[in-house]
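>>> Pasted the sequence and its predicted model underneath.
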Amino acid sequence: MPKAVRVHDYGGPEVLRYEDIDVADPGFGEILLRHTAIGLNYADIHTRNGRYPLPHLPHVIGGEGCGVVEALGHGISNVEVGDRVAYSSGGHALPRGSYCEKRTMKADRLIKLPDNITDETAAAMITKGLTAQYLIHDSHPVTEKDVILVHSAAGGVGMIISQWAQTFGAHVIGVVSSEEKAAFAAKHGCHNVIISKSGDIAAQAKTLTGGEGVTAVFDAVGADTFEASLAALRPLGRLVAYGSSSGPVPPFDIFRLNEMGALSITAGAFYWHMRTADEIKARAAKLFEIVASGAVKIEINQKFTLSEASVAHRAMESRSTFGMTIMTP
């Protein structure tokens, strides 16, 4: 029987169970997928601990992966048996279930892979790359006039934002938690890097910009960095909040944005930028193009087997990972 990682109760990494599962034959609009690589995202931790509830328990977790189509249900016209495909469920608004060897799933959100993108690269970057794409093209369209601050710049989304924004001519300031991560971020698009433990993030950002502040902040950390992100902005600046790895931001008086320089905050939620198959394909095409050009490099720095999912989660929660992390079945 195929193996999978399921949760029967919400909790820490210890609730991840590596076990046999039944996989149904594909029905109308569905395919049977054999995974070749599985991406990991901090949203998986939110799923495991119950912040992003599952429709029922037990349930396979995970939101992104890559594999080969092994069987088709009725009504499928966008893929064929043998196609290499990737997919991203992102966050919690779409069906999860990628931590497995095989799964039956809807075919409408599948992305065919070009020959120049490997399975492991696709699994590593598909959610993170699609997220970065809409963040810098839609949530805050980055141009050569921008000076941006990128939290978690040594992480998967952060390293893609930093490299991609640099191709637009923007000046990129990264924020990381260690010297090792600072060196990594500097090699992946950041012109300057702030180590968060070294002092006031906003003050350092202001110093690096001649006292003006940055035009935009991309923040996936949430509670721990929210105030610093606002304080780092120049007047009319924008905070793009697209995650909350440190916890949710407390209630906030929106009138403070006026007092701080008519600032704006926008939420970069994955689902609302990926509502249709055509939108997904268009964004994925731009991602594949920039990666194939070499301007955005995808580095897989941690690899685990599916049976090591709990170890992978502990590594992510300890903040010891950088770049991309994947599992192989």
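That came in fine, so what should we check first?

>>> make it CA atoms for all contacts and neighbour counts henceforth
Fine.

>>> Would you point out which residue is most central in the protein?
In the chain, the centroid-proximal residue (C-alpha atoms, centre = their mean) is Lys128; its distance is 3.2 Å.

>>> Find the residue closest to that residue in space, skipping its chain neighbours.
Val157 (4.8 Å; C-alpha to C-alpha, 6 or more residues apart in numbering).

>>> Now do the residue nearest to the centre of the chain against Ala203, distance only.
For Lys128, the distance to Ala203 equals 29 Å [C-alpha to C-alpha, to the nearest Å].

>>> re earlier: the residue nearest to the centre of the chain: what's it in contact with?
Neighbouring residues of Lys128 by C-alpha atoms under 8 Å, 6 or more residues apart in numbering: 156-157, 160.

>>> In addition, the following structure is provided for comparison:
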Amino acid sequence: MLMRAIRIHEYGGPEVLRRVEIDVPRPGPGEVLVRVVAAGINFMDVHTRQGKYRDSRTYPVRIPCTLGMEGAGEVVETGAGVSSCRAGDRVAWCIAWGAYADYAIVPAARLARIAEGIAYDVAAAAIFQGSTAHYLLDDVAKLEAGMTCLVHAASGGIGQLLVQLAKRRGVEVFATTSTPEKAAIARTRGADHVLLYENGGFADRVRDLTDGRGVDVVFDAVGKTTLRDSFRATRVRGLVVNYGSVTDPMRDLDPYELGEAGSLFLTRPRLADHLADAATVQRRANDVFAAIRQGALQVEINGRYTMDNVEAAHAALEERRQSGKAVMDIAA
């Protein structure tokens, strides 16, 4: 039996995306065949297409490949040794490529059962960014009530989730955006203080608003243009979490700078290292889905596409960078 898939055979722009028909794969040991209902469209998909993971050991995806590292659907068949799910189960996953297709092979350890009341499209839009926000807050920053944090790109997909989940924990949230329009989004998500970047001026404003102390934690997905000013916004012995590089990575950082900035801690984590086993995957998904069901977490879907216009989806994503989330309705 054949299925549709969006594949790349070379790295490049949206023009390298190809809709093809290939055989429906069969699951091997520890794998699950899922009928895909919806796929998230992420900047990691753009990075895959551009070749940024061609040498990655954490994300060993190589061409030719089917794009789509996040999706939701129904289990069709399980491979040998799989006991965690069965045919008919509603599941979601991330960090397993192949979701831009009618069917996907997913390692059973990457699958999370979708909570009752959560639609497939919401699950597909939430599982990657929600799991990312969850591990950044829970495992990396260990945020607790009474702490302070600064969230860059707070109007973006992960930024909005970080703001909402941090507020849910009783954290005072500072947020940065590039425009007043995006600042309004951050405010609606609950940020206590919303600042514009102002070529690094946000760091001075954070210091003013914290009586010179700085925040406990900075979540920086912007990279080159903000990272050094993030140091200035962080308290002595505080933590800077650089989890993305929208404006390119910083390649000239001397560890001496961290000492001069106040004996800071700097980390560059990746989600794959915080999805160590099936129990962790399910725990993160359960927390995210529970927050959605309780109305404490809003997942904005601001773009819907099909396999017929996936090239337009990638072009739009690159133009918007991190602002918002799109999904692909596979069955449409």
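Great, that's in hand. Bear in mind the structure is a predicted one, so any value in this text is a computation, not a measurement.

>>> Run through who's touching the biggest strand by length in structure 2.
If you go by DSSP state E, structure 2 has its longest strand at strand 31-41. With contacts defined as C-alpha under 8 Å, 6+ apart, strand 31-41 of structure 2 is touched by 25-27, 68-80, 82, 99-108, 120-121, 124-125, 313-314, 325-331.

>>> In strands only, show me the residues you listed.
In this view, the contacts of strand 31-41 of structure 2 that belong to strands under DSSP E are 70-78, 103-107, 326-329.

>>> Can you select the buried ones among those for me in ChimeraX?
Typed into ChimeraX, the line below selects the buried ones among these, using 16 or more other C-alpha atoms under 10 Å:
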select :70,71,72,73,74,75,76,77,78,103,104,105,106,107,326,327,328,329
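
>>> can you map out the helices along structure 1?
Under the criterion DSSP state H, helices of structure 1 are mapped to 42-48, 119-134, 156-167, 179-186, 201-208, 226-232, 256-259, 277-292, 309-317.

>>> Please tabulate those helices in a markdown table and include distance to Met1 of structure 1 as additional columns.
Formatted as a markdown table, those follow (distance: least, C-alpha to C-alpha, whole Å):
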| stretch | distance to Met1 of structure 1 |
| --- | --- |
| helix 42-48 | 23 |
| helix 119-134 | 23 |
| helix 156-167 | 33 |
| helix 179-186 | 40 |
| helix 201-208 | 51 |
| helix 226-232 | 46 |
| helix 256-259 | 55 |
| helix 277-292 | 31 |
| helix 309-317 | 19 |
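
>>> closest to Tyr242 of structure 1 out of these?
helix 119-134 (8.8 Å; C-alpha to C-alpha).

>>> ok, average deviation of the closest one from structure 2?
With mean C-alpha distance after the TM-score superposition for structure 1, helix 119-134 of structure 1 departs from structure 2 by a mean of 0.6 Å once superposed.

>>> Could you tell me where that helix falls in structure 2?
Taken onto structure 2 by TM-score structural alignment, helix 119-134 of structure 1 occupies residues 120-135 there.

>>> so how far is stretch 38-56 of structure 1 from its chain's centroid?
Computed by C-alpha atoms, centre = their mean, to the nearest Å, the separation of stretch 38-56 of structure 1 from the middle of its chain amounts to 13 Å.
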